[in-house]
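> Dropping the sequence and predicted coords here.
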Amino acid sequence: MEQILEQSGWVMPLLIATAKALLVIVVGWMVAGTVSRLVRKRVNANPEIDATLGNFAASIVKWIILLMVLVAVLSLYGIEATSLVAMMGAATLAIGLALQGTLSDLAAGFMLILFRPYKLGQYVDIGGTAGTVKDINLFVTELATPDNVQIIVPNGQAWGSIITNFSHHDTRRVDLVFGIDYEDDAEKAMQIVLDWARADSRVMGDPEPWVRVTNLGGSSVDITSRIWVQAADFWDVKFDMTKGVKEAFDKGGVSIPYPHTVMVQRAG
């Protein structure tokens, strides 16, 4: 009996330490979430600070608190901070090799925040993946596609890819091509497109709308229009102009031909 008690004497301290560790983990996780939200709220409350920085700072604070929680949990099992540092130092090489991708994402996250190739709310294309930036944290960038599908891009891949930012500038150019029949009056068609562009208040006067014949295609004479608008009006103007010019062509007697083939038959 005494031997059994001696062998089981370590069980109770282990259970107590485990219970304390679980309590520390739960409380630490809650504190980390609460503090990170407060940091995000306080930083984003300043209009002079970009919201992207607030989210990134909140992510850093959360991970620092969780690291402190890890140290506290290990200390409950008798592992002192100095011993922990020594263990981490010995395991640095192994961890670095095992987490090359994660460490790369972490470093890339700092580079993204430092150079700001994109910010929250902007529509971007990252290496062929397009969407609106919803979040940037230490390890990943979260995008949402136009049909509201979530896409997670590791920061390492984002930093190493070609980034196209459609929202960086305040203005954008709308390019549209209209094909007319070879027998139609090109000058008349160009004037219809130009009049439509000038009549829309969303179209900028500087630079002025540009309309030219740009190609003689196999079935049509191609007229290209280039107009400048505010970035927020890009898609609305593009769709409205496509519909409006089609209706104006119908009223003005300008036809949009279908692709066709002319057959030539020679006698004999």
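Sure, I can see it.
> Could you use CA atoms for every contact and neighbour count after this?
Noted.
> could you pull out the strands for the chain?
Taking DSSP state E as the criterion, the chain contains strands spanning 123-126, 129-136, 140-144, 150-154, 163-165, 171-180, 210-216, 221-230.
> Format the ones you listed as TSV; extra columns: mean neighbour count.
Converted to TSV, the strands of the chain look like this (neighbours: other C-alpha atoms under 10 Å):
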stretch	mean neighbour count
strand 123-126	21
strand 129-136	20
strand 140-144	21
strand 150-154	17
strand 163-165	17
strand 171-180	18
strand 210-216	15
strand 221-230	20
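> closest to Ala199 out of those?
strand 221-230 (12.2 Å; C-alpha to C-alpha).
> and the angle for the closest one with strand 171-180?
Counting by axes from the mean of the first three to the mean of the last three C-alpha atoms, to 10 degrees, strand 221-230 points 160 degrees away from the direction of strand 171-180.
> what about the strands of the chain, which gets the closest to Ser104?
Closest of these to Ser104 is strand 150-154, at 9.2 Å (criterion: C-alpha to C-alpha).
> ok and the closest one relative to strand 129-136, angle-wise?
Going by the same axes, to 10 degrees, strand 150-154 makes 80 degrees with strand 129-136.
> Could you list every helix and strand that strand 150-154 packs against?
strand 140-144 (3 or more C-alpha pairs under 8 Å, 6 or more residues apart in numbering; DSSP states H and E).
> Could you check the angle the strand it packs on makes with strand 150-154?
Going by the same axes, to 10 degrees, strand 140-144 makes 160 degrees with strand 150-154.
> before we move on, back to that, dump the strands of the chain into TSV; add distance to Arg198 as well.
Shown next, in TSV, are those (distance: least, C-alpha to C-alpha, whole Å):
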stretch	distance to Arg198
strand 123-126	28
strand 129-136	31
strand 140-144	35
strand 150-154	39
strand 163-165	28
strand 171-180	14
strand 210-216	10
strand 221-230	10
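> Which one of those strands lies nearest to Met204?
Between the strands of the chain, strand 221-230 lies closest to Met204; by C-alpha to C-alpha that is 5.5 Å.
> what's next to that closest one, contact-wise?
Strand 221-230 has contacts (C-alpha atoms under 8 Å, 6 or more residues apart in numbering) with 170-182, 186, 190, 193-194, 197, 202-204, 206-216, 237.
> put this beside the first:
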Amino acid sequence: MQDLFASPLFQIVALGVAGIIVWHLQGRGRPNARLVVQIAFFLAMTALLFGNGISPYKFEPMGDGGGMLIAAKLLWWVHLAWAVIGFVRIYIVLDGRPREARLLQDLIIAMVYLGVTLSVLSMFGFAIGTLLATSGVIAIILGLALQSTLNDVFSGLALTLGRPYGIGDWIILSDGTEGRVVESNWRSTYMLTASNNIVVLPNSYLAKIGLTNTSRPDETRQVALSLRVKPTRTPNFVAEAMRQAMVGANNIVHEPAPVVALKGVDAFAIEIELQFRVRHPAATTIARNELIDLVYRQCKATGIDLAPPVAASIVLVEKHDPGHASPETLQELLQSNPIFADVEQDELPTLEASARLRHYRAGDILLDGLDSLPSLMVVRSGTAAAVCDGGEVVRFAPGAIFGRIDGVLPQATRYEALTALEAYEIAGQTLASLLGGYPQIQDKLSLQLSSLASDLSATGGHPAHGRHVSDILRTVHGLLGR
């Protein structure tokens, strides 16, 4: 028994078995420790093999102790394969490779196992050359039978190396299909479309078709909105009006700034294209809807008339006096707002008569957190922004309603004009006296103002003077006389 323990073959086998046990005890969550164990046991086994003149890659006739010799060589090859595979996996993870690199990793691991298998067969005296020739014929037969599948596999490998997209990227194919890449394997790629459907695309198809990756260098996306207006104003005036309309949008990117492109002009219309960027492809519809509403309001506020489409069979040429613009009155602004839809028509002129129309230049402060008098403001034209602790929270376009409620907004909050701006100011007492008979309107207005106050407080990183939303609602109700 003592001779058995002193045998180098027994020691190599014992090291190999111990290495396998320790490797499993490390667990999958410790890949670095596993790699260290693999390398340590492999080096110890290598030292014992070559120190005793045993070559693990040469064929040796079976003799006494032949079973122990075979076991020692097999364990050495297994540890070699695991050490190489562990190094490959650690390298790909630590080097920041994308998730798709798993395909390349699997290919390398398969090559390692194939090489180890051939080496073990040569150790038993198999003619590797003859075996490779035979396997080559088999590979040709399988290649012809699996031509489509192999095309997808090698296309997947090419896409992995080229990296035209990654997991999470939003791509648009030349056939119109678009969506976010959620999975990629050897044979196919899975896309999640905007309609919440999974589209499975063979890798060979993706390798041939053209695609646009909208997630690189970032997820912002260029969108264009075309419109036609009657040439009753100069093109420069129209372009500036449209630019001011886009300044008030909350769902587009303002850096870089949106662009107004004049595409053409004739006797019937000025053709304009609004070019802007959205934060991600899914926000395109929301941003477009918002801009259409803002453009409509801006046209009405500045006296710009929309022109009929080019395809219209009859074009009506109307006389228009460009010197008489018809910006919206407070009554029209309130009527277009769902909050005031239930107010009696004969009471709106009274409310408008009590309001004051104020004019501001770009950069002027409309209200700030130090104001003590409660008031309500309705934007007539231009754009304002709510700024809290130096950060912009929300923008207000024509028709927007905001106000200063005593004790609700953070001290650091201010309302600032981003463009030349006109706004109606309504005192809190006047509003309360006129709307005393409309509790449903007071509730809607209270919810809107308190929601804005909560957003501003959250942005400032603290609640509004320690109040909750219910406290804010009570304060707003107090402003409205409830």
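Great, that's in hand. Model, not experiment: these values are computed from the prediction.
> re earlier: out of the strands of the first structure, which is closest to Pro47 of the first structure?
Closest among the strands of the first structure, using C-alpha to C-alpha: strand 129-136, at 18.1 Å.
> Need the single longest helix in the first structure, by residues.
The single longest helix within the first structure, with elements called by DSSP state H, is helix 11-45.
> which ones are touching the closest residue to Phe56 of the first structure other than its chain neighbours?
Nearest residue to Phe56 of the first structure in three dimensions, chain neighbours excluded: Asn137, at 5.0 Å (C-alpha to C-alpha, 6 or more residues apart in numbering). Taking C-alpha under 8 Å, 6+ apart, we find Asn137 of the first structure in contact with Asn55, Phe56, Ser59, Gly109.
> Now do whatever residue of the second structure lines up with Asn137 of the first structure against Ile108 of the second structure, distance only.
In the second structure, the residue paired with Asn137 of the first structure is Asn185, using TM-score structural alignment. Remark: distance between Asn185 of the second structure and Ile108 of the second structure (C-alpha to C-alpha, to the nearest Å) = 15 Å.
> Just the element for Val379 of the second structure, please.
strand 375-381 (DSSP states H and E).
> related to what we said a few turns ago, quickly note the distance from the match of Asn137 of the first structure to Ala139 of the second structure.
In terms of C-alpha to C-alpha, Asn185 of the second structure sits 22 Å off from Ala139 of the second structure.
> what's the closest non-adjacent residue to the counterpart of Phe276 of the second structure in the first structure?
Matched by TM-score structural alignment, Phe276 of the second structure corresponds to Ile227 in the first structure. Excluding the flanking residues, the one nearest Ile227 of the first structure by C-alpha to C-alpha, 6+ apart is Pro209, at 4.7 Å.
> The one you found: neighbouring residues, count only.
19 (other C-alpha atoms under 10 Å).
> corresponding residue for it in the second structure?
So Pro209 of the first structure corresponds to Pro258, using TM-score structural alignment.
> Quick one: distance of the helix or strand that contains Val394 of the second structure to the chain centre.
Here Val394 of the second structure, judged by DSSP H and E, is contained in strand 391-396. Offset of strand 391-396 of the second structure from its chain centre (C-alpha atoms, centre = their mean, to the nearest Å): 21 Å.
> so where in the first structure does it end up aligned?
By TM-score structural alignment, strand 391-396 of the second structure lines up with nothing in the first structure.
> can you pull the buried residues of that strand?
Buried residues in strand 391-396 of the second structure, defined by neighbour count with 16 or more other C-alpha atoms under 10 Å: Glu392, Val393, Val394, Arg395, Phe396.
> so what's Asp105 of the first structure closest to, chain neighbours aside?
Asp105 of the first structure's closest residue in space is Gly156 (C-alpha to C-alpha, 6+ apart), at 4.3 Å.
> Now do the contacts for that neighbour.
Contacts of Gly156 of the first structure by C-alpha under 8 Å, 6+ apart are Gly101, Ser104, Asp105, Leu106, Ala107, Ala108, Gly109.
> Export these to TSV and append columns for distance to Ile223 of the first structure and neighbour count.
Formatted as TSV, the contacts of Gly156 of the first structure follow (distance: C-alpha to C-alpha, whole Å; neighbours: other C-alpha atoms under 10 Å):
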residue	distance to Ile223 of the first structure	neighbour count
Gly101	50	16
Ser104	48	16
Asp105	47	24
Leu106	49	19
Ala107	48	16
Ala108	45	22
Gly109	45	23
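> Just give me the match in the second structure for Lys246 of the first structure.
Lys246 of the first structure maps onto Tyr296 in the second structure, by TM-score structural alignment.
> how close does its match get to Ile39 of the second structure?
The gap separating Tyr296 of the second structure from Ile39 of the second structure is 71 Å, by C-alpha to C-alpha.
> quick one: which of the two has more around it?
A side-by-side neighbour count of Tyr296 of the second structure and Ile39, using other C-alpha under 10 Å, places Ile39 first with 19 against 16.
> I figured the more buried one was touching Ala83, is that so?
Yes. With contact defined as C-alpha atoms under 8 Å, Ile39 of the second structure reaches Ala83; the gap is 5.8 Å.
> Report how many residues lie close to Ile4 of the first structure.
8.
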